[in-house]
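Asks: Need a 3D model of the following:
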Amino acid sequence: MEDLEIRPAVAGDIPAIVAMLADDPLGAQRESPDDLAPYLTALERLAKDPNQHLVVAVREDRVIGTLQLTIIPGLSRRGSTRSIIEGVRIHADERGSGLGTRLIEWAVDESRRQGCQLVQLTSDATRTAAHRFYERLGFEASHVGFKLPL
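Replies: Down below sits the predicted model:
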């Protein structure tokens, strides 16, 4: 992993990121790799918000992983700041290589650096292998999540 770089995502990374987001049955239903315009617009919004960190893992100039880390100052838990990890994806060729662990470790370290007292993440209920992965890294399934499409 010494040849791995984790850096902020740039517009040129969007095709690779979206391809990874779409590279499973669930993502294939939600993502549109043929129309990158909304993703580029979203990247511009994220880049303007200092609490948003969309990063990519790069090896030999190839994007092989990504995640988004959001820092949320809060009032609950005695005014604690928390972070949320979302959109964790590893290129199919790299799964099982330890890259996912490395990305999550980066996110946890960055959360500490940002003064967070808690790191949260969500994973679709159907992604049971991902749930086992997060549990191996010390995360606990502690809440029931709800969504309301708008």
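
Asks: From here on, just use CA atoms for contacts and neighbour counts.
Replies: OK.

Asks: how about the strands in this protein?
Replies: Assignment of strands within the chain using DSSP state E yields the ranges 5-8, 52-59, 62-73, 81-90, 118-121.

Asks: I have a second one here; can you model it like the first so I can compare?
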Amino acid sequence: MGAIDNKTVGWIQVHQVISMETGVYAEIMGLVVDEEYRGRGLGRLLLHATSDSARSIGCRRLRVRCNTIRTESHKFYQNSGFILKKEQKVFDSLL
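Replies: As a prediction, this is how the structure comes out:
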């Protein structure tokens, strides 16, 4: 979580994935920075802290999935060193 003057202005949620196919990695489930505070490096700080934390538990990769229409997010992640691997469709089944 990122805070300025005791106000939460950003957060990141990550979980560890253990996959038979690709091994152990960390996946970002959400990263949000308040619009008023964007462009100040807070998102990158959250990414760096997350990367350090993931490395410390044995993850060798950090993954994030973005909706295809979120072009600003795509730019942010690419400018932060992420490489586009694929585009995909997501299917849900109600239980």
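
Asks: Give me the TM-score for these two chains.
Replies: The TM-score (TM-score structural alignment, normalised by the length of the second structure) is 0.89; 93 aligned residues with a C-alpha RMSD of 1.2 Å.

Asks: With residue 138 of the first structure as the reference, name the closest of the strands of the first structure.
Replies: Checking the strands of the first structure against residue 138 of the first structure by C-alpha to C-alpha gives strand 118-121 as the closest, at 10.8 Å.

Asks: residues in the second structure aligned with that closest one?
Replies: Aligned using TM-score structural alignment, strand 118-121 of the first structure spans residues 61-64 in the second structure.

Asks: Pull out the buried positions in that stretch.
Replies: By 16 or more other C-alpha atoms under 10 Å, the buried positions in stretch 61-64 of the second structure come out as residue 62.

Asks: on that earlier part again, save the strands of the first structure as a markdown table, and put in distance to residue 98 of the first structure too.
Replies: Supplementary listing: the strands of the first structure in a markdown table, determined by distance: least, C-alpha to C-alpha, whole Å:
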| stretch | distance to residue 98 of the first structure |
| --- | --- |
| strand 5-8 | 14 |
| strand 52-59 | 12 |
| strand 62-73 | 11 |
| strand 81-90 | 10 |
| strand 118-121 | 19 |
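
Asks: For residue 137 of the first structure, find the nearest of those strands.
Replies: Nearest to residue 137 of the first structure, of these and by C-alpha to C-alpha, is strand 118-121 at 12.0 Å.
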